[in-house]
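got a sequence here, can you build the structure:
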Amino acid sequence: MSRGFLRAVGSGTATIMMSVYSQTVLAAETDQFLVWDVELRDSAPALNTYLNQETERFLAEENALHGAEHSAALVTQDLYLYLFRSILDSRLRHFVMTAPDIDRYPPSTISYPEHLEMSIYSAKSFPFILPMARTIRIGDVYLGIDKLSHFFGFGRRYFKRYVRLREEGYPEDVAMEKTVEWGMWYERYLVGNLTDGIYSYADLEANFQGMMMARSFSEGPTPLLVRTGDKWTLARPIDIRDFVNPGFDESYNCSRFMGTRRSQVMHVLESEVCPKRTAPLVQARFERYQKWKPSFSQQFVDRKLGEQGWTPHTDAVFDLWCASGKAEGLPESPRTTP
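You can find the predicted model right below:
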């Protein structure tokens, strides 16, 4: 066996492992079932203030270095990288995890082992061991902090891919479909199944909405970024609530669980979560959620997975689980988007 062949194999293996690692550092588990009996303060005002301040700071640096030399699309991609590179390198995540104006559950006094034990992931599912992301509220939506990682991390990747496809001549809807399908592949074969045994529909929605906010910086008749002389400036304040919807809430837009993860999670859902399903706070929250229409991505994901034999989402599936007490005999996806 030649050294050249071994080097090629080693290089290929290293590339795959680095790809897996790069996705893993975006990953975390989150459990919005824990906040079915908790009312958090809206963190949108504090988060919006932070995003606008950091964007202004970034633009000042960008303008000093490059003026308005770069395109709005490239500046947007660099802004996303400035805010978030990975779980281990993210000024945005640090802010959300530590700022006193961000209301988190469970609070920081609860350790990782305690948080894990409280959650639907309390049963150990080797080798799936990932950080637990706490829950916050943005507008009326409850979501894991990990969704902001997806929003800016994979949102940037979605946007970069979308821009390239548009430059290659694909129509807008086709470029979006191809981008979402690429994200579905990653969720199925790398990010979700490989790292935690979970295919998260909420992650896919956060990815897509991150791209949509990126598009709002550089597209349309009134983009957020405007060229003023030799500088880029914000035309108006950023409001992340425009892009956060109930699809980010994993207790509403439930994930598909794989292998041993499925049976372990189903047991907890049946014994501890189902009894809370009819609580007034949960009912009121879901009534608000149901006013949102599924996004382009949600509709596309449902259609593509349905074509592959996966159970399309339905409002009734989770309720059927709770009513029957026999999750193993029901469809494999408890997804409950509107």
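
please count neighbours and contacts with C-alpha atoms only from this point.
Noted.

Lys160 against Gln77, yeah?
Yes: here Lys160 reaches Gln77: they are 7.3 Å apart, a contact under CA atoms under 8 Å.

now stretch 50-61: buried residues?
Neighbour counts using 16 or more other CA atoms under 10 Å place Tyr50, Leu51, Asn52, Glu54, Thr55, Phe58, Leu59 of stretch 50-61 among the buried residues.

here's the other one to compare against:
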Amino acid sequence: MYKTMSVLLLFPTSIMAGEVDNYYAWGKTIKSSEAVFNDYLNQHIESSLQQLSNKQQSLTCEQVALVVMKDLGATRYPLKHRGALNTDMELWAQQSELIDRQPDDNTSLDEYAEHSIYSPVMRTAGVKTDLDHVVNVAGVYFGTDKISHFLGSGYEYYARYLKAIQKDSQEFSQAKSIIWATKMEGGLLGIKVVGVYSYADLEANYQGFEMARDLCRLQHIENAGGWYLSRPVDMRKYVNPNWDESFYLSTYSDSRAKKVKQNMQLHEGVCANRQQLWVKQQRQSYLQWESDYPPFDQETLNSSFSTYLLTLAQHYAHQASYENDSSLKAHLKTLSLTMEEFNYFIGEAKVPQQQGFSLQELCS
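Reported below is the predicted structural model:
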């Protein structure tokens, strides 16, 4: 009882971390909303920059970028700002008439839950929690919860990165930020409370960090007597198929996995639907997504430094000896990480294996 009450005090029902059922949207048409999302993002970035310019503070570009991310995705908890569990942009996306989504307005959230892989209801620390809607950006279907990961956890990544970069390499500083997030997914924001460890959440986190870094790296914001947005941010640069939990698969606690497997095989028909043309075409388009990193196998998309590192960690974590593995050395060279840094990541991140939660496994 004490543990449950502690969780509820940390996360009141109005700001619960969300979950989504991407399978619910299979075969459903959702209009792409990237233009609307971009308008929202850029207007709010411009507002943050205007406020900073009015204060006439002497700040570096990186400090300004951190303030922008804080304004977009952080909430002030006691003593300090932390990444928000439900950002304003997520709440807006779930209600705005400008955003097409599933379930649509003709379907209640209770009906959605009843026909989801989390049927009959998702609970967080015993409290009923509504599932998040599915939206579309540039052909990628993802839950609105990913917006808060993109902005709120993106803020956390960037703040940690700026601190770590003072003594570590850029790549190891990124890895340290990812470690923080893996502990969140493995703890109160993930598997220990709702029984879900979402790798898609981790990718949205990382892409938020990439956007924060790009604000200065790609000169989106500049200073000429006041900070201004020199060219707009485009969300399509950061959304990718690994935001979709029906593609970049989550792992589950034993009890959650049992219920999900039953729902997928029985009354929700996910396992039967995976052979449909719509699903096959979506998956094929996802696998052809352009990326700077090579795929680990034919069924994966390494859309970022984060997915690449997490895939390697899963593959090598349980091998007794891998330090002389020539393939691993080549992978780490691509990531610009040392073997010592990789060992540290494996020891700290403790990432669960996705392999046992593939569609083939869940539908067997």
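
just the buried residues of stretch 50-61 of the first structure now: which is nearest Gln298 of the first structure?
The closest of the buried residues of stretch 50-61 of the first structure to Gln298 of the first structure turns out to be Leu51 (CA to CA; 26.0 Å).

separation between the equivalent of the closest one over in the second structure and Phe172 of the second structure?
In the second structure, the residue matched to Leu51 of the first structure (TM-score structural alignment) is Leu41. Leu41 of the second structure sits 29 Å away from Phe172 of the second structure, going by CA to CA, to the nearest Å.

picking up where we left off before, I'd say the match of Leu51 of the first structure and Val233 touch.
Yes: shown here, Leu41 of the second structure and Val233 form a contact pair, counting by CA under 8 Å, at 7.5 Å.

tell me which stretches of the first structure form strands.
Ranges of strands in the first structure, per DSSP state E, are 29-30, 132-133, 135-138, 141-144, 198-199, 225-228, 231-234, 256-257.

adding distance to Tyr186 of the first structure and mean neighbour count, write these out as TSV.
Formatted as TSV, the strands of the first structure follow (distance: least, CA to CA, whole Å; neighbours: other CA atoms under 10 Å):
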stretch	distance to Tyr186 of the first structure	mean neighbour count
strand 29-30	17	24
strand 132-133	20	22
strand 135-138	24	23
strand 141-144	20	25
strand 198-199	10	22
strand 225-228	30	16
strand 231-234	33	19
strand 256-257	15	22
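
quick one: closest of those to Arg288 of the first structure.
strand 141-144 (9.1 Å).

the closest one against the second structure, how far on average?
Superposed on the second structure, strand 141-144 of the first structure shows a mean distance of 0.3 Å to its aligned residues (mean CA distance after the TM-score superposition for the first structure).

residues in contact with that strand?
Here strand 141-144 of the first structure makes contact (CA atoms under 8 Å, 6 or more residues apart in numbering) with 30-32, 133-137, 244-246, 248-250, 289.

so what does Glu250 of the first structure match up with in the second structure?
Match for Glu250 of the first structure (TM-score structural alignment): Glu245.

can you check Gln283 of the first structure too?
Per TM-score structural alignment, Gln283 of the first structure is aligned with Lys280.

number of nearby residues for that match?
13 (other CA atoms under 10 Å).

against Ser246 of the second structure, how distant is the closest residue to it other than its chain neighbours?
Nearest residue to Lys280 of the second structure, sequence neighbours excluded (CA to CA, 6 or more residues apart in numbering): Arg274, at 7.2 Å. Remark: distance between Arg274 of the second structure and Ser246 of the second structure (CA to CA) = 10 Å.

pick out whichever of the two has more residues nearby.
When neighbours are counted by other CA under 10 Å, Ser246 comes out ahead of the other of Arg274 of the second structure and Ser246, with 23 against 17.

how near is Tyr158 of the second structure to Gln63 of the second structure?
From Tyr158 of the second structure to Gln63 of the second structure the distance is 10 Å (CA to CA).

quick one, which of these two is more surrounded?
Between Tyr158 of the second structure and Gln63, Tyr158 has the larger neighbour count (other CA under 10 Å), namely 27 against 14.

what is the aligned counterpart of that one in the first structure?
Counting by TM-score structural alignment, Tyr158 of the second structure lines up with Phe159 in the first structure.

got a list of what that match touches?
Per CA under 8 Å, 6+ apart, neighbours of Phe159 of the first structure: Gln77, Met211, Met212, Ala214, Arg215.

mind filtering those down to those shared with the second structure?
Retained in the second structure: Gln77, Met211, Ala214, Arg215, out of those (criterion both residues aligned by TM-score structural alignment, their matches' CA atoms under 8 Å).

reformat the residues you listed as CSV; add distance to Tyr21 of the first structure.
Shown next, in CSV, are those (distance: CA to CA, whole Å):
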residue, distance to Tyr21 of the first structure
Gln77, 21
Met211, 22
Ala214, 25
Arg215, 28
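
report how many residues lie close to Leu249 of the second structure.
That count, for Leu249 of the second structure with other CA under 10 Å as the rule, works out to 19.

my read is that it contacts Ser198, right?
Yes: look at Leu249 of the second structure against Ser198 with CA under 8 Å: they come within range, at 7.3 Å.

where do the helices of the first structure begin and end?
In the first structure, the helices defined using DSSP state H lie at 3-24, 44-66, 72-83, 91-98, 112-118, 146-167, 172-186, 193-196, 201-218, 259-268, 280-289, 296-307, 317-324.
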